[in-house]
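**Student:** got a predicted structure plus its sequence, pasted below:
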Amino acid sequence: MKHSQAVLLLSSDFGTAWNVRKLILSKQNHHGVFMEELRLSRIILSNSPKSEPTWSHRRWIIKMNSRSFSTPQEIITKESELVESIGERSKMNYRAWYHRCWLVSYMTIEQVLQELNKLKRWAGPHVADSSCFHYRRRLMLRVLEPLKVKGSNANDKTEAHKILMALWLHRRFLFLNWIMYFCRNLSSETVQSIFMNEETGIFIGNEIHLLESSMTVPDNKFEDFQAQALLASVYMLWLTKHIPEVWSMLEEKLGTEKLKCVLSTVDQERPSLLLHQIDIFAAKQ
């Protein structure tokens, strides 16, 4: 164990050394030994934060500990905090965030909601870190899981409603899950089988209003106002591909001129996305 420790402190990706440690630890099967192993791998990660074998070893330790002993929730909390602290120092660390996503299966619903709240503060100054939003998706799906069970209570749905808010690239995931759990005809498994009830109409109406406001942002307010308008337009066309009924609502709420503006904005950068709209127009004729 001392020899492999020395090797790993020098070369964290030395897989044979990690495998030797796994073999010895599996025979000892002691909670204190597992905790000591987590401490060692934490030290190694402080110097090699993107070492995949080290992260993988931590997951193995947690699984082994949970099989023989109950996994204290404070261990999961500390693991999540470790990823957050490493994320501050090691930008775009996919391996660390994958580890954090993996931890969600060991979390209670209360812990998941706490993680979502904490992540709001972290996501603000780290908008470009897509791994952060992948983690949010994993947390959201964990909250939505009880809704799959017949007879889920009102509190489950209330918590689910609270978390479905996010940025443009995140909205597609949110919209699909909104439809799947709140607007879809429960007798069908397809997204297209939604029924246009009052709640669905309000929700889509709000999305159209968001599009309209994004198209009219003054050019002196944001440096990337053109990108904002493009992303909003692309998002709405993506929406019509999944729910054709949205197109008629766009025509009604935006009018012909604004709708042409939306198509023109997309045509300049993403002309291939308009092929679907041509099919829609052809079908109407």
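**Tutor:** Perfect, thanks for sending it. Keep in mind it's a predicted model, so treat the numbers as computed, not measured.
**Student:** going forward, measure contacts between C-alpha atoms and count neighbours the same way
**Tutor:** OK.
**Student:** check contacts around the closest residue to residue 103 other than its chain neighbours.
**Tutor:** For residue 103, ignoring the flanking residues on the chain, the nearest one in space by C-alpha to C-alpha, 6 or more residues apart in numbering is residue 76 at 6.7 Å. Neighbouring residues of residue 76 by C-alpha atoms under 8 Å, 6 or more residues apart in numbering: 103, 106, 107.
**Student:** got the residues you listed as CSV, with secondary structure, distance to residue 202 and neighbour count columns?
**Tutor:** CSV is the format used below for these (DSSP: H, G, I helix; E, B strand; the rest coil; distance: C-alpha to C-alpha, whole Å; neighbours: other C-alpha atoms under 10 Å):
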residue, secondary structure, distance to residue 202, neighbour count
103, helix, 36, 18
106, helix, 36, 16
107, coil, 34, 17
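**Student:** and which of those is nearest to residue 262?
**Tutor:** residue 103 (41.6 Å; C-alpha to C-alpha).
**Student:** how much space between that closest one and residue 112?
**Tutor:** Remark: distance between residue 103 and residue 112 (C-alpha to C-alpha, to the nearest Å) = 10 Å.
**Student:** what of residue 262?
**Tutor:** 38 Å.
**Student:** repeat that for residue 143.
**Tutor:** With C-alpha to C-alpha as the criterion, residue 143 and residue 112 are 7 Å apart.
**Student:** ditto for residue 283
**Tutor:** For residue 283 relative to residue 112 (C-alpha to C-alpha), the value is 46 Å.
**Student:** second one coming, line it up with the first:
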Amino acid sequence: MNYRAWNHRCWLISYMSSRQVLHEFDTSRYWAALHVADSSCFHYRRKLLLQMLADASEQQNAVACSSQLKLLRKLWKDELDWNEMLIRRYIGREALWLHRRFLSVGWLKHFGAIEQNPTEAGEANNHVKVFLDYELSLLQDCLNLPESEFEDVQSQSIHAASYMLRLNWEICSCSSIDLNQKRSVSDLRELLDRLCPEKSIIWDHLTTKLY
């Protein structure tokens, strides 16, 4: 029933004004923070972000378009920071990692210049590598959590490693950036095979492009 309600709200987004979309994005954050294991609300927030992106791209006035994209960039970065805080606070919640994957790929694609003109390729490469270095730091923190009977540390490790593999795969799928992450990928694959061997087919698929 909860899924159906959120799915209905997703359908309503296309009928909302830009102001209503922004209001929904602001007000749904509190509910999401109280229900971090519920993917439906985070899916709704992703739909809102995509709608704001579409609204900005449809602006015919260049100044208005630039202003909206600037606001959206700030909202996207705030969402990334907020998501990281939730990941560190609530251990082993898959919904948070799924949301981060969307945010990270979207950030690099729309604001971090994954796909750039050839003359800007060097700058794009550097931006992606800086971003990945930060994400690898988050990964290391999640992999080095102390064992606890109250926290699902193993799930956190699986979600974190899987996230990095998928993020690398997504980047390789939409750009020719040389990530030079082969050693990290190998380490992640070894970790995932050990912690979650039943999903080895998925790990095979994600690592094919990275070697």
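**Tutor:** It's in. None of these values were measured; they are calculated from a predicted model.
**Student:** hang on, the earlier thing: of residue 283 and residue 112 of the first structure, which one has the most company?
**Tutor:** The neighbour comparison of residue 283 of the first structure against residue 112 (other C-alpha atoms under 10 Å) goes to residue 112, with 20 against 8.
**Student:** tell me the counterpart of the more buried one in the second structure.
**Tutor:** Taking TM-score structural alignment, residue 112 of the first structure has residue 21 as its aligned residue in the second structure.
**Student:** which SSE is its match in?
**Tutor:** helix 18-34 (DSSP states H and E).
**Student:** thinking again about what came up before, does the residue nearest to residue 103 of the first structure lie in a helix or a strand, and which?
**Tutor:** Applying DSSP H and E, one finds residue 76 of the first structure within helix 73-89.
**Student:** what does that helix correspond to over in the second structure?
**Tutor:** By TM-score structural alignment, helix 73-89 of the first structure lines up with nothing in the second structure.
**Student:** so that helix versus helix 109-123, what angle?
**Tutor:** Counting by axes from the mean of the first three to the mean of the last three C-alpha atoms, to 10 degrees, helix 73-89 of the first structure lies at 10 degrees to helix 109-123.
**Student:** what about the nearest residue to residue 113 of the second structure once chain neighbours are set aside, how many residues close to it?
**Tutor:** Once flanking residues are discounted, residue 113 of the second structure sits nearest to residue 124: 5.5 Å by C-alpha to C-alpha, 6+ apart. Residues lying near residue 124 of the second structure (other C-alpha under 10 Å) number 21.
**Student:** so what does residue 124 of the second structure match up with in the first structure?
**Tutor:** Under the alignment by TM-score structural alignment, residue 124 of the second structure pairs with residue 196 in the first structure.
**Student:** its match: what secondary structure?
**Tutor:** Per DSSP: H, G, I helix; E, B strand; the rest coil, the secondary structure class of residue 196 of the first structure is coil.
**Student:** where along the second structure do the helices fall?
**Tutor:** Counting by DSSP state H, the second structure has helices at residues 2-12, 18-34, 39-57, 62-89, 94-110, 121-143, 153-174, 182-195, 200-207.
**Student:** check the mean deviation of the first one from the first structure.
**Tutor:** When the first structure is overlaid, helix 2-12 of the second structure sits 1.8 Å from its aligned residues on average, using mean C-alpha distance after the TM-score superposition for the first structure.
**Student:** buried sites along that helix?
**Tutor:** Residues of helix 2-12 of the second structure classed as buried by neighbour count (16 or more other C-alpha atoms under 10 Å): 6, 10.
**Student:** next, the angle helix 39-57 makes with that helix.
**Tutor:** Going by the same axes, to 10 degrees, helix 2-12 of the second structure makes 10 degrees with helix 39-57.
**Student:** cool, and the shortest one?
**Tutor:** When the same axes, to 10 degrees is applied, the directions of helix 200-207 of the second structure and helix 39-57 differ by 20 degrees.
**Student:** hmm, residue 195 of the second structure is touching residue 158, no?
**Tutor:** Yes: Residue 195 of the second structure lies in contact with residue 158 (C-alpha atoms under 8 Å); the separation is 6.8 Å.
**Student:** between these two, tell me which one has more neighbours.
**Tutor:** The neighbour count for residue 195 of the second structure versus residue 158, taken as other C-alpha under 10 Å, is higher for residue 158 (21 against 14).
**Student:** for the more buried one, give its distance to residue 8 of the second structure.
**Tutor:** Where residue 8 of the second structure is concerned, residue 158 of the second structure sits at a distance of 32 Å (C-alpha to C-alpha).
**Student:** please apply the same query to residue 166 of the second structure.
**Tutor:** Distance from residue 166 of the second structure to residue 8 of the second structure, by C-alpha to C-alpha: 29 Å.
**Student:** pull out the buried positions in the helix holding residue 21 of the second structure.
**Tutor:** Within helix 18-34 of the second structure, the residues scored as buried using 16+ other C-alpha under 10 Å are 18, 21, 22, 24, 25, 29, 32.
**Student:** how big is the offset of it relative to the first structure?
**Tutor:** Helix 18-34 of the second structure sits 1.6 Å off on average (mean C-alpha distance after the TM-score superposition for the first structure).
**Student:** how far away from the center of its chain is that helix?
**Tutor:** Computed by C-alpha atoms, centre = their mean, to the nearest Å, the chain-centroid distance of helix 18-34 of the second structure equals 18 Å.
**Student:** residues contacting residue 206 of the second structure?
**Tutor:** By C-alpha under 8 Å, 6+ apart, the contact list for residue 206 of the second structure reads 165, 166, 169.
**Student:** sorry, slip of the keys, the one I care about is residue 113 of the first structure.
**Tutor:** 139, 143.
**Student:** tell me how far residue 200 of the second structure lies from residue 180 of the second structure.
**Tutor:** For residue 200 of the second structure relative to residue 180 of the second structure (C-alpha to C-alpha), the value is 23 Å.
**Student:** the two: which has the busier surroundings?
**Tutor:** More crowded of residue 200 of the second structure and residue 180, by other C-alpha under 10 Å: residue 200, with 14 against 11.
**Student:** which residue in the first structure aligns with the more buried one?
**Tutor:** Counting by TM-score structural alignment, residue 200 of the second structure lines up with residue 271 in the first structure.
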